Structures are given as structure tokens and as C-alpha cells.
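Asks: can you look at this prediction? I've put the sequence above it.
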Amino acid sequence: MSPLVPARPLAPSHPPAQWFPEVRHHCPSTPIILVGTKLDLRDDKDTIEKLKEKKLAPITYPQGLALAKEIDSVKYLECSALTQRGLKTVFDEAIRAVLCPQPTRPQKRPCSLL
């Protein structure tokens, strides 16, 4: 599972974008689940106000989904440990990803004619 905090803006230096290639290099067949944590902060007035002062906004669900697709994760989920929202689903999906992995897509190879 790879954490992502929706209450923080997405940046090129964001951890999944930064270290994902290394994880994929060392563990090419390991299923990755991108998890948006601290979901309760996305609607927190103080958090939103602090971000607005910096002309930023929380990560939206579609942005998280797009990042998950970009890094080829099997799922994008969101949860909050504080409110317990989505927490059980995250763990259920992590178990499911390991016990019932999706078939891997074959690597595209260039065509060679002899």
C-alpha cells in the first residue's frame, strides 16, 4: 500500500511519483494499492483555509485515481483512521490483492523482423 494524503496538494515531488519507479523496479509483480489517508482533513475548514492561503487545494478523488492509473496501481482507495471511514475496505482490498492478484499485463516488445 502506498499512502497519499488528500488534504495535501499533489506535487511532482510527492512520494508515490518520486519513489514508485524504484519500488516497481525491485518488486515488479507486487500489486500496489494507492491509499488516500486522512480523508477527514479534505473537508476540514482549517486545513482548507491553510491551503487557500498558499493558493492550493486538497487532492480530489479524480486526481488520486489519475495518479493510481499513472503508477499502474491495482486500486485507489481513500480512508480516515480518525473517522474509520473506508478503513476496513482498505485492509480487505489489500488482502484481496495478495490472495487474488490480477493477471499481469505482458510487456510490450518491439516487433523484430528477420
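Replies: Yep, that arrived.
Asks: going by C-alpha atoms from here, please, whenever you check contacts or count neighbours.
Replies: OK.
Asks: does the most centrally placed residue in the chain belong to a helix, a strand or coil?
Replies: Computing the C-alpha centroid of the chain and ranking residues by CA atoms, centre = their mean puts Leu34 first, at 2.5 Å. Classification of Leu34 using DSSP: H, G, I helix; E, B strand; the rest coil returns strand.
Asks: try this one side by side with the last:
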Amino acid sequence: LISRPSFENISKKWVPELRHYAPNVPIVLVGTKLDLREDKQFPMNFPGACTISTEQGQELRKEIGALAYIECSSKAQQNVKAVFDAAIKVVLQPPLKSKKQKRKFGFCHAL
């Protein structure tokens, strides 16, 4: 949540690599270092740093097809459990695929 280059690398580098090597794995997008984004001293200590908003994170989630987006801080213990809960949920309760998605792979029927 505090690094524009890391944010941009998600869609440019990491997701394409993930889709190549593990195409059917669900994605949970996690914004880390929430405590620093909320720290009023952060911009003064790191001039020129650009934080990532919740809205930007949600937009990236949609863009990359992630099933969840969560912001957390391990230092402040904010939403850490929610990250693991979301990961478990997307594996144990995957979203239902639409008919359009099912047809994409096709089926062979013998008559």
C-alpha cells in the first residue's frame, strides 16, 4: 500500500507469471503495510512516496480477476486473520462459474 512500483508489478509481472504456471489457482490480492499508509509521519519520512488507496486496490482486484482484496498490517495485527480467512474461503467455496465460462472449455458428447 506504500509502493507504486510493487503495485504496478502485480499486473505487469506477477499475475502473468502466475497465470502461466498455475492458470486455475484463485487469487487473493493483499495490500500490506496498512499501518504505514495510515501513518501521518510516513509522507514526511519518505517524500515522493505514493500510497495506494483502497479504491485503487479494488480496481486492480477486478482487473486481474482476484476473488478477494484485503488490506492488512502484520505490524499492527490489522486484518491478518482476514487474509487467511479469505484464502480459505476461495479454496473451499469457489464462486460458481457462469454458463458462458463453462462453454468456453467445451464438452464432447458421443451419440
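Replies: Thanks, I have it. Computed from a prediction, not measured in an experiment: that's the story for all the values here.
Asks: which non-adjacent residue is nearest the equivalent of the residue nearest to the centre of the first structure over in the second structure?
Replies: Alignment note (TM-score structural alignment): Leu34 of the first structure maps to Leu29 of the second structure. Distances taken as CA to CA, 6 or more residues apart in numbering place Tyr69 nearest to Leu29 of the second structure, at 4.7 Å, with adjacent residues excluded.
Asks: which residues touch that neighbour?
Replies: 28-31, 57-58, 61 (CA atoms under 8 Å, 6 or more residues apart in numbering).
Asks: just give me the match in the first structure for it.
Replies: Looks like Tyr69 of the second structure aligns to Tyr76 there (TM-score structural alignment).
Asks: its match should be in a strand, yeah?
Replies: Yes: secondary structure of Tyr76 of the first structure, determined by three-state DSSP: located in a strand.
Asks: which helix in the second structure runs the most residues?
Replies: Determined from DSSP state H, the single longest helix within the second structure is helix 80-92.
Asks: need the contact partners of that one.
Replies: 26, 28, 30, 67-68, 70, 72-74.
Asks: distance check, the residue nearest to the centre of the first structure against His25 of the first structure.
Replies: For Leu34 of the first structure, the distance to His25 of the first structure equals 17 Å [CA to CA, to the nearest Å].
Asks: re earlier: my guess is the match of Leu34 of the first structure contacts Gly65. True?
Replies: No: using CA atoms under 8 Å, Leu29 of the second structure is not in contact with Gly65, being 9.5 Å away.
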